[in-house]
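Engineer: sequence and predicted structure below; questions after.
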Amino acid sequence: MDRSEYGPEHARPGPVVVGVDGSEAAGRAVRWAAHEARSHHAPLHIVHAIGVPDFFPGGAISPSTELFHLLERDGDAVLAEARELAASTAPEVPIQAESLTDSPVVTLIDQSTHARCVVLGESGRGAFTGALLGSTTIALAAHAHCPVVTVRGPAERSPTGVVVVGVDGSDLSDDALGCAFEQAAFREARLVAVHAWNDSDPEELFSESRVTFEWEPLAEAEHRVLAERLAGWSERYPDVPVERDLVRAKPRQRLLEWSAAADLIVVGCRGRGGFRGMLLGSTSQALVHHAECPVMVVRRHCATAPQAP
C-alpha cells in the first residue's frame, strides 16, 4: 500500500487528545495516542482534569488556597511525566499539555469539539478513577463530538495487522466503517467487518431491509446489507483488504472474540431505551469493559469522522 496518498494533506484536522491521571493505564493511553498522532501527522494534546467540582459539588464550598495549590502541583507532575513519555514515544509530534479545573467528563467533552479523537486508559486513579467501570469513559463515549478510544488489552502485545469493525446496517455503522477503513489504511492492516444477527430479535425480524425485499430469508438479507454498506468504502480505500464475518450470534459476543486477535475494534455508539443517547448500547459497553484490545467508539455524525461515500 502506498501510504503517501494518506499524507498530511489528507489528515483530518484537530489534535489527538489524551486524558491522564498519572496511572500506568494512562501511560499506556499516552503511548497509544502518541503513535496515533504520529501516524496522522497530528499534534498531541495531553489533558489533566483537577476535578474541583468533583471535590466540592455545587460550589457551596471552595477549595482552600493550600489544597488548590497541592492539586495544581500534582497535576503539573502528572503532565510532566506524560509529556516525557509522549516525547520518547513520538519525538516528532508537537505536544501541548494543560491542567484544567473542571471535572474529567466536562473537560474531555469540551476538548472533543476540536479533537480528531480522545484517548483514555482502561482504569486509573485520581481525577480519572473509575473511568472504565462508570463515569468518564461511558459518559464521554455517549456525548463526545469525536471518536473515543479506550486503550485496553495486554501492555506488551505485538501488532496483529487486523482492525475489526461492527456493522449493523444502520447509518450509525457507516460512521464506524469510515473510521475503521481510515485506521486500517494508516496501519496497512486487514479490515474485518463483523455483522452478527439474532433471528429471535424482533428488530431484525421486522427490519426495513427485509420488508423492502419481500421477506427474503434473513441470512440472505444480512449478507446483502453488509455488502451494500461495504461497497462505497471499499471503492474509497481500494488498498484495504476486507474480510466479511457474518454469524448468527449476539454482536458483542462475536466482537469480544475478535478482540483477542485485533489491534483495534471500532463500533458505533447506540443508546437504547428511555435514556437513548445518554447511555451506550450493550455492545459498546461490553467492549469498553471487556475487550482484549483498544476500542474506538464512534457517535453518529462525529465531526471528525470520514463522510459516507
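Structural biologist: Thanks, I have it.

Engineer: CA only for contacts and neighbour counts going forward, please
Structural biologist: OK.

Engineer: ok, then the element right after the strand or helix carrying Val119?
Structural biologist: Take DSSP states H and E as the rule and Val119 turns out to sit in strand 117-121. Remark: after strand 117-121, the chain's next helix or strand is helix 135-143, criterion DSSP H and E.

Engineer: what is the helix or strand just after that following helix packed up against?
Structural biologist: Using DSSP H and E, the next helix or strand after helix 135-143 towards the C-terminus is strand 148-151. Applying 3 or more CA pairs under 8 Å, 6 or more residues apart in numbering; DSSP states H and E, one finds that strand 148-151 contacts helix 24-39, strand 117-121, helix 135-143, strand 295-298.

Engineer: got another one to weigh against that:
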Amino acid sequence: MTGPVVVGTDGSDHATRAVRWAAGEAAARSRPLRIAYATGHGRPYLSQEDSRQIDGFAEGVLEEAVALAHRLDPAVPVTTAVCENEPAACLLGEAGSAHGSSWRTSAAWRRCSMVWTGSPRTRRPRLPGSSRPCARISRTSR
C-alpha cells in the first residue's frame, strides 16, 4: 500500500492518541502523514461567519496536531485537510484521494483498517445510506 497514513482529529484526547499512533505508523512505514478535521458543516443553515469560526477552530486544531507529529518525528512529512463532510466520509475521502479515487471507491474496493479510539459506546462510522460499518474497526486501549 502506498500513500499517506490518514488520521482525523477534533482536538480531543482520543483524537490526540490517534494522531500519535498515526505519526508512529507513518514513520515506521516511511510514509507521509495526512491529518484531517471534519467540520460536518456543509449545511446551508450556517452563516458565513459561523463557517469562518468553525474553519478557524479546525485550523487551530490541525496546527496543534502537526506540531505534535513533528515533535514525535520531524522527518515525517505532514499535510492537513479541513473537510465539510462528516468524519467517516472525510477520512474515507482523504484516503481515496490519496490513492487517486473517490471515498466510495476507496471504501468499496480497497482493503483498509481503521483504529477507532472512541469509547466502546461510540457508534462505529458508517457509509451514508448503509447499515454496515465503513471499515474494519479496532478499538485501542491506550
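Structural biologist: Good, I have the coordinates. Note that the structure is a prediction, hence the values are computed from the model and not measured.

Engineer: could the helices and strands packed on strand 148-151 of the first structure be laid out in JSON lines, adding mean neighbour count and distance to Ser88 of the first structure?
Structural biologist: Output for those, formatted as JSON lines (neighbours: other CA atoms under 10 Å; distance: least, CA to CA, whole Å):
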{"stretch": "helix 24-39", "mean neighbour count": "23", "distance to Ser88 of the first structure": "9"}
{"stretch": "strand 117-121", "mean neighbour count": "28", "distance to Ser88 of the first structure": "18"}
{"stretch": "helix 135-143", "mean neighbour count": "23", "distance to Ser88 of the first structure": "26"}
{"stretch": "strand 295-298", "mean neighbour count": "30", "distance to Ser88 of the first structure": "24"}
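
Engineer: export those to JSON lines and tack on distance to Ala193 of the first structure?
Structural biologist: Below are these laid out as JSON lines (distance: least, CA to CA, whole Å):
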{"stretch": "helix 24-39", "distance to Ala193 of the first structure": "22"}
{"stretch": "strand 117-121", "distance to Ala193 of the first structure": "21"}
{"stretch": "helix 135-143", "distance to Ala193 of the first structure": "21"}
{"stretch": "strand 295-298", "distance to Ala193 of the first structure": "14"}
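
Engineer: relative to Val17 of the first structure, which of these is closest?
Structural biologist: In terms of CA to CA, the element of those nearest to Val17 of the first structure is strand 117-121, at 4.7 Å.

Engineer: contacts for that closest one?
Structural biologist: For strand 117-121 of the first structure, contacts defined as CA atoms under 8 Å, 6 or more residues apart in numbering pick out 15-20, 25-30, 33, 108, 112, 131-132, 137, 146-152, 304.

Engineer: quick one: the strands in the first structure, in order.
Structural biologist: Taking DSSP state E as the test, the strands found in the first structure are 16-19, 44-49, 95-100, 117-121, 148-151, 162-166, 190-197, 242-248, 264-268, 295-298.

Engineer: mind putting those in a markdown table, distance to Ser64 of the first structure included?
Structural biologist: Putting the strands of the first structure into a markdown table (distance: least, CA to CA, whole Å) gives the following:
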| stretch | distance to Ser64 of the first structure |
| --- | --- |
| strand 16-19 | 25 |
| strand 44-49 | 18 |
| strand 95-100 | 17 |
| strand 117-121 | 29 |
| strand 148-151 | 34 |
| strand 162-166 | 48 |
| strand 190-197 | 53 |
| strand 242-248 | 57 |
| strand 264-268 | 43 |
| strand 295-298 | 38 |
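
Engineer: for these, which one sits closest to Arg254 of the first structure?
Structural biologist: Using CA to CA, those put strand 190-197 closest to Arg254 of the first structure, at 7.2 Å.

Engineer: what range in the second structure matches the closest one?
Structural biologist: Counting by TM-score structural alignment, strand 190-197 of the first structure lines up with no residues of the second structure.

Engineer: next one: Arg31 of the second structure from His70 of the second structure, what distance?
Structural biologist: Going from Arg31 of the second structure to His70 of the second structure by CA to CA, to the nearest Å gives 14 Å.

Engineer: still on that earlier bit, to Asp76 of the first structure, which of the helices and strands packed on strand 148-151 of the first structure lies closest?
Structural biologist: Going by CA to CA, the one of those nearest Asp76 of the first structure is helix 24-39, 15.0 Å.

Engineer: post-alignment, the closest one versus the second structure, mean distance?
Structural biologist: Comparison of helix 24-39 of the first structure with the second structure after fitting gives an average deviation of 0.6 Å (mean CA distance after the TM-score superposition for the first structure).

Engineer: which residues in the second structure does that helix align to?
Structural biologist: Under TM-score structural alignment, the match for helix 24-39 of the first structure is residues 13-28.
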